[in-house]
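Visitor: What shape does this take:
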Amino acid sequence: MTTIIELLYKFDKYLVTQLQSNTFTSNLLITPTSKFITEFLIIVFFGLLSYEIIYWSGIYLRLWEYHAKDIFKEIPIHCAHINIKLNLIKSDKLDKLKKHYDEKTKINYQTNFINLLKQNNNNNDLFELKNFIKYYFEFSPDDFEMNKEPEFGSTIKHLREKILRLFKESDLFNEYDHPKITIDDVKIYNNLNQEVPKQENENYLSKCNIETGNVIDVIIII
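Guide: Down below sits the predicted model:
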């Protein structure tokens, strides 16, 4: 108890010294009442500031969740347009494909350009097309107004269907004729190079790390 009292005394002495060093703040210490109110407000201010810093830092670091997350739900901005890079792969190379994107995900975190070049050189024989084909997709209200929650935008399933329809209408489909191709054969990778699983088909792009302006990979199994 003595230690706490000593600390409070030292804090009071330090605070008074700092306030008296300025003409404006020294006027706040004229009477015992004004001195008490001033010190109380300063302590409350720094207490609240420390609490907010710790609280929001914990949320950012995912140590705990926002206390009112079930009341004030955050609505992400729906995906308005994306660029996709399309390639094809044979079904007997799916294990290699998984390894390819696992390594690519690690490289994203390491940001090692040399490793990225090595990986690209080692996977030249993985895909059917030498170069990825680039497409641009825009999402209008027609693409999501039928959804249960249209404010979230388009779904993963809808994107798979758009890509598959585009592929079947292209000359590329005639070259790699495979009539049994379905949306389950359309692999989508988000902006973290992680595959979006089939279980997320009814989920929204904006909830699967696919945002407006992203460039994502799409691989069709033939």
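
Visitor: Please count neighbours and contacts with C-alpha atoms only from this point.
Guide: OK.

Visitor: the strands in this structure, which residues?
Guide: With DSSP state E as the criterion, the chain has strands at 81-89, 133-138, 186-188, 215-221.

Visitor: List the buried residues of the first one.
Guide: Neighbour counts using 16 or more other C-alpha atoms under 10 Å place 81, 82, 83, 84, 86, 87, 88, 89 of strand 81-89 among the buried residues.

Visitor: Second input sequence below; structure requested for side-by-side comparison:
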Amino acid sequence: MTAKDNKPQTRIQRKKHALILDAALDVFSTDGFRGATLDAIAARAEMSKPNLLYYFASKEAIHTALLSRLLANWLDPLITLNPSGDPLQEILSYVQRKLEMARDYPRESRLFAGEILRGAPHMGDALRSDLRRLVDEKATVIQGWIDQGRLAPHDPHHLIMSIWAQTQHYADFDIQVRAVLGDADWAGAEAHLKQLFTRMLTPT
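Guide: I've put the predicted structure just below:
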């Protein structure tokens, strides 16, 4: 809602709010922040621009709302990496969940990529605080497994970034993937990444 309206939303207002965010996700993930317009978002949501502005004061407000929701979902798979679990299975489960997110939430992945390419003007603080703390925490867990001889030696921070690169690629570069493969081969991608990380991380 707009900043001036702090009242609890009605069911209809919640529905409209969700409709706008879903429409905006389509527009932002396709056209980028600079290319997106309130007119395009309103048209995609099948409502008038003044009606849209009743819920969000600006394009920036919609974009920020989407990014706030996205970051929480994006961090969840890494949060669930269990220090007490089997190291290789924990890493493989993380890879699988990230790949599933690329498959199931390609618009969100491209929205995130677009924000990063713009220099993260809306998410920079969160990336340098929440994300960095979480990655440092999980890198410490992975390094502990390595020190115990339960995983082959690798830089934990770069391992996490490699997982991001090799899973989110399938969403962020969807056009390229489909141009080469015809259709996104998710089962093949999962099998390949499982084999890749198993061989890379299994202690010799």
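
Visitor: Superposing both, give me the TM-score.
Guide: The TM-score (TM-score structural alignment, normalised by the length of structure 2) is 0.28; 99 aligned residues with a C-alpha RMSD of 5.6 Å.

Visitor: Number of residues surrounding residue 18 of structure 1?
Guide: Residue 18 of structure 1 is flanked by 12 other residues according to other C-alpha atoms under 10 Å.

Visitor: Now do it against residue 26 of structure 1, distance only.
Guide: With distances taken as C-alpha to C-alpha, to the nearest Å, residue 18 of structure 1 is found 9 Å from residue 26 of structure 1.

Visitor: ditto for residue 220 of structure 1
Guide: 74 Å.

Visitor: the more surrounded of the two?
Guide: A count of neighbours by other C-alpha under 10 Å puts residue 220 above the other of residue 220 of structure 1 and residue 26, at 23 against 15.

Visitor: Make sure the more buried one is actually in contact with residue 172.
Guide: No - the pair residue 220 of structure 1 / residue 172 is not scored as a contact, 11.6 Å apart, by C-alpha atoms under 8 Å.

Visitor: element containing residue 178 of structure 2, please.
Guide: Following DSSP states H and E, one finds residue 178 of structure 2 within helix 174-181.

Visitor: for structure 2, what's the longest helix?
Guide: helix 11-35 (DSSP state H).

Visitor: Let me see the ranges of the helices in structure 1.
Guide: 2-20, 23-26, 32-60, 94-110, 113-122, 156-168, 171-175.

Visitor: actually structure 2, not the one I typed
Guide: 11-35, 38-45, 49-55, 59-79, 87-104, 106-117, 124-126, 132-147, 156-172, 174-181, 186-201.

Visitor: mind checking how far the helix holding residue 178 of structure 2 is from the chain centre?
Guide: Using C-alpha atoms, centre = their mean, to the nearest Å, the mean C-alpha position of helix 174-181 of structure 2 is found 20 Å from that of the whole chain.

Visitor: Flag every buried residue along it.
Guide: Here helix 174-181 of structure 2 shows 174, 177 as buried, counting by 16+ other C-alpha under 10 Å.
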